[in-house]
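# Coordinates for the following, if possible.
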Amino acid sequence: MTEEYVRRTAVTRLSVSDEQRALLEATIDAYRDGCQMAADMAWPNTKSKSDVQPLAYDTIREETELGSQHAILATHQAAEAITGCYERRSKGLKTSKPRFTAPTVTYDTRTMTLFENNAVSLATVDGRVRCSLVLPQDDDGYQWQFLNDERWELTESTLTARDGAYYLHMGFRRFRTEQEREADKETAEDGTVLGVDLGVNNLAVTSTGLFISGGELTHWQNEYEKRRGSLQQTGTRWAHEAMQRVGRKEETRFTILLHEASNAILAEARENGCTHIAFEELTDIRERLPWATWQHRWAFRKLYEFVSYKAVEDGISVRQIPPNYTSQQCSHTDCGFTHEDNRDGGSFECLKCGYSVHADYNAAKNIAVKYAKKLRRSHKSSDGGVSVDIPLNSGSLIVEGPGTVVPG
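Now for the predicted structure:
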């Protein structure tokens, strides 16, 4: 069933005074404690929000300074974390009781108000604070498309503390347009799929052989980390303000890089007549890429978001597919042999058939094939399904019949 809403996130820094900073910091600490209390009480037998809330609510209210709504949100976040643990366990992944260490706090429409003058009112452990949003001077800044369009409705958001600054990850939603509903239909008729694999060395690799390097993102990430480290050692007020400027520059630069990457992926899809773009699922990206930093994981989600909303204009559907074994399975037409030793870093060589290719390209092909098979299964027809084309760097693959893959 098609999701009724389109959902997006706009990250914006807040302008806060020293007094407001202290209240927000205290609220984050109390919220983190509340989430952990709820997880401690619910683990491992309780995971639904409706069960965790009555179990932990009174304790959170008694032992923290959180207001009633934030206490409820803390129980809900604990429930979601425990549910995620159950899902990872069902996939054979190791898991343990959730630990809440991130400097974040969740806000909803009861605990946050957005005003027309681009200020927000946030509930804290001691009343509310009203802070201004630090927005781009130019009207083409991506936040403006949500703030200036009445179709977008503010939903649950997250406040994050980073390097002495506070960032509000504002959640927005709007109803899907008819055009978007058509693009979202899971039909394989005349379908052509572009697979996209994500990584650190290569930010994205497509099944057509397009490589988008992650080198520039990693380079600037390291540069900004060095600057922050040097400023932290100084410890002056000037250094604190300079760190905030570094954070703004980093976000701006990374956003530009990700827009360029999304444009390249969409250009590749258009050139090859693709009706669908398949990304690997981002849910367990931390486990699959343990060496990826938070900047990389943020970049993966932003890239997917940018491609998704830009693809609507071309009627291209963008989806995620579970990446199980896509990096270990041989993508050669007549093989499909799966073994963890097939991959060695950036190289892939099948132990069975000897097929040798770049590992990220092999994974991108497998992602495309998996999604093409899903599309076939979703298409109900008397002839047992239609064929789905997968363009490659040379030639193509066709998924047809009962899910078989043949050279194009």
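
# okay, CA-based contacts and neighbour counts for the rest of this
Fine.

# show me the contacts for T75.
When the contact criterion is Cα atoms under 8 Å, 6 or more residues apart in numbering, the partners of T75 are G34, C35, A38, A39, K49, V52, Q53, A56, Y57.

# Pull the residues that contact the host helix or strand of E225.
Taking DSSP states H and E as the criterion, E225 maps to helix 215-234. Taking contacts as Cα under 8 Å, 6+ apart, the residues outside helix 215-234 that touch it are 163, 200-202, 239-240, 242-243, 246-247, 250, 254, 257, 295.

# what about the helices in the stretch 201-350 of the chain?
With DSSP state H, counting those that start in this stretch as the definition, the stretch 201-350 of the chain shows helices at residue ranges 215-234, 237-271, 285-288, 294-311.

# One more sequence to fold, the one below, so I can look at both together:
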Amino acid sequence: MKTMKQVITAKLKLNLLTEQKTLLREVSLAYRDALNYVSQVAFDNNRTSSANKLQKLAYYDIRDNFRLPAQMACNVCRQVGATYRTLWTKVKQNSQHRKQGKTKKRYKGLDKPPQFVSRTCNLNYGRDFSFVKEGISLITLQGRIKVSYSGYYKHLGLIKSGDAKAKGAKIYYTPSNKTYYLLVSLEIEKPDIEPADIKRVSGVDVGQRYLAVETDTKNQVSFYNGKSTIHKANHYQRRRKSLQRKGTRSAKRRLKKLSGRERRFRADVNHQVSKKVAKSNSLIGLEDLTHIRERTNPRRKGKKASRKQKKANRKQTSWSFAELQSFIDYKAVLNDSLAIKVDADYTSQSCPHCGHTSKGNRPNKGLTFHCENCGFDLHADLVGARNIAMRTLLVRQDWASTGSLSACPDDLSGLSDVSSDEAKAMRLSRFMELRWTAETSPNHIAFSD
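As a prediction, the model looks like this:
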């Protein structure tokens, strides 16, 4: 039987004794100091991002000066190399944007060695940590310690039953409550899902005013309002602005405590929404929003931007659609479902009743959809969700006929490069024939309101 693999992260709280907390503090600080040391070595060697080169240059110094175990010393070099690769990518992107006239600012991320501040350690399963009867066996500078842990009951069940295979982990320290956590990557194997196992097809339209609007082919609709997240984001922005103006030591302490709260709030809301969307035995259609920020209209920034424009820019940059879609994706697998991305083009402009596609179908880009051709009226986000659901249903039918699950089936388009503009145009032409009502449906899909 074929199986599919899904990786999730389990957050385990470490219940440490005073001596054990001291040992973890010692090893985490040594690891952080080693990261900063290797960062300087990489900077002095032409800002290299090669982990192998860094290991040759700094491995023995890490072992001698910071007394880290062998595997952790290797992890330091890999982590620094990955950080420099990310910075080099940003440098190249900035260079392209400057040539294209998108920005005049030069990216300064590599002007000095990046500094590591967080008290974290990357660990390898079997070498640096392992699960034992007493809890978790963790490596320190003074040898191994065994500590008890607690966490989400589903994650604990996967670990104790052996249904999940531990991969890597990271020791994470939160200064606010002075607690150490272990973030463990768990790999779960699930049997491959067949088209006949899918009992429900749905489409999800994501946005800012409504975090998600979901509908299935049986017209079961759910709206998930984003008003609370926008209100909370505005609240945090006002607090930050006020504290930054003060600039006192107490204000800086408050800013430090405030950091991360908005991110954690958004993640919590996205978890709640994705849990409701990822129903069992479903094929869930999501919009492919790759490069969505680059595809949106140019925005005024800096002094040229009005107060209203600045507020809109802040809302757009804080839009966490990618996180929400990733949560839906991995929760779907756990519920014997699948999430697939389909083309997002014209989902909010195409009429699901007659197929007419026009920007004019969205008057003033508001929440009301009014078809210029047939006069069909509906909530604009629900129209987008319906179009996504129909495209997902078409993918399911292609899956049943070809045996391959793909939003871009090459054997149907007849083109070798399914990512080409020609192949995309062929897919969109098929989508234009889809109808939500049975009376006007062509040969592809038909289901009634």
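
# Let me see the TM-score of these two.
For these two chains in superposition, a TM-score of 0.59 is obtained (TM-score structural alignment, normalised by the length of structure 1); 357 aligned residues with a Cα RMSD of 5.9 Å.

# neighbour-wise, which of the contacts of T75 of structure 1 leads?
Scoring the contacts of T75 of structure 1 on neighbours with other Cα atoms under 10 Å, the highest-scoring entry is G34 at 30 neighbours.

# pretty sure that residue is in a helix, no?
Yes - secondary structure of G34 of structure 1 (DSSP: H, G, I helix; E, B strand; the rest coil): part of a helix.

# ok, it to I72 of structure 1 distance?
Here the criterion is Cα to Cα, to the nearest Å. By it, G34 of structure 1 lies 9 Å from I72 of structure 1.

# Assess the claim that Q143 of structure 1 and L135 are in contact.
Yes - with contacts defined as Cα atoms under 8 Å, Q143 of structure 1 counts as touching L135 at a distance of 7.4 Å.

# can you list residues touching both of the two?
When contacts are counted by Cα under 8 Å, 6+ apart, Q143 of structure 1 and L135 are jointly contacted by T12.

# Not counting its neighbours along the chain, what's nearest L392 of structure 1?
Once flanking residues are discounted, L392 of structure 1 sits nearest to T208: 4.0 Å by Cα to Cα, 6 or more residues apart in numbering.

# Quick check, that neighbour in contact with P391.
Yes - contact between T208 of structure 1 and P391 holds when scored by Cα under 8 Å: they sit 5.8 Å apart.

# From W144 of structure 1, how far off is E150 of structure 1?
Relative to W144 of structure 1, E150 of structure 1 is positioned 11 Å away (Cα to Cα).

# quick one: the strands in the stretch 51-200 of structure 2?
Chain-ordered strands for the stretch 51-200 of structure 2, with DSSP state E, counting those that start in this stretch as the definition, fall at 121-124, 129-132, 135-140, 143-150, 164-174, 179-191, 200-206.

# Can you say which of the ones you listed is nearest to T89 of structure 2?
Counting by Cα to Cα, T89 of structure 2 lies closest to strand 121-124 out of the strands of the stretch 51-200 of structure 2; the figure is 22.7 Å.

# re the thing from before, ok, so of the contacts of T75 of structure 1, who is nearest G92 of structure 1?
For G92 of structure 1, the closest of those turns out to be A39, at 21.6 Å, with distances computed as Cα to Cα.

# Redo the strands of the stretch 51-200 of structure 2 as TSV? Include distance to D345 of structure 2 and mean neighbour count.
Conversion of the strands of the stretch 51-200 of structure 2 to TSV gives the following (distance: least, Cα to Cα, whole Å; neighbours: other Cα atoms under 10 Å):
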stretch	distance to D345 of structure 2	mean neighbour count
strand 121-124	41	21
strand 129-132	47	16
strand 135-140	49	19
strand 143-150	45	15
strand 164-174	38	18
strand 179-191	32	19
strand 200-206	12	26
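
# residue in structure 1 matching L338 of structure 2?
The criterion is TM-score structural alignment: under it, L338 of structure 2 has V318 as its aligned partner in structure 1.

# how much space between the nearest residue to that match once chain neighbours are set aside and D197 of structure 1?
With sequence-adjacent residues excluded and distances taken as Cα to Cα, 6+ apart, V318 of structure 1 is closest to I277, at 4.8 Å. According to Cα to Cα, I277 of structure 1 and D197 of structure 1 sit 11 Å apart.

# cool, and T64 of structure 1?
Spatial separation of T64 of structure 1 from D197 of structure 1 under the definition Cα to Cα is 43 Å.

# returning to what we had before: which positions in the helix holding E225 of structure 1 come out as buried?
Neighbour-count burial for helix 215-234 of structure 1, counted by 16 or more other Cα atoms under 10 Å, picks out L217, T218, Q221, Y224, R228, L231, Q232.

# Which position in structure 2 pairs with the residue nearest to V318 of structure 1?
Taking TM-score structural alignment, the alignment pairs I277 of structure 1 with I284 from structure 2.

# hang on, that match packs against L393?
No - contact criterion Cα under 8 Å: I284 of structure 2 and L393 do not qualify, at 9.4 Å.

# more neighbours, these two?
Here I284 of structure 2 and L393 are set side by side on neighbour count (other Cα under 10 Å), and the busier one is I284, at 28 against 23.

# the more surrounded of E150 and W144 of structure 1?
When E150 of structure 1 and W144 are compared for neighbours, W144 comes out ahead with 14 against 9, by other Cα under 10 Å.
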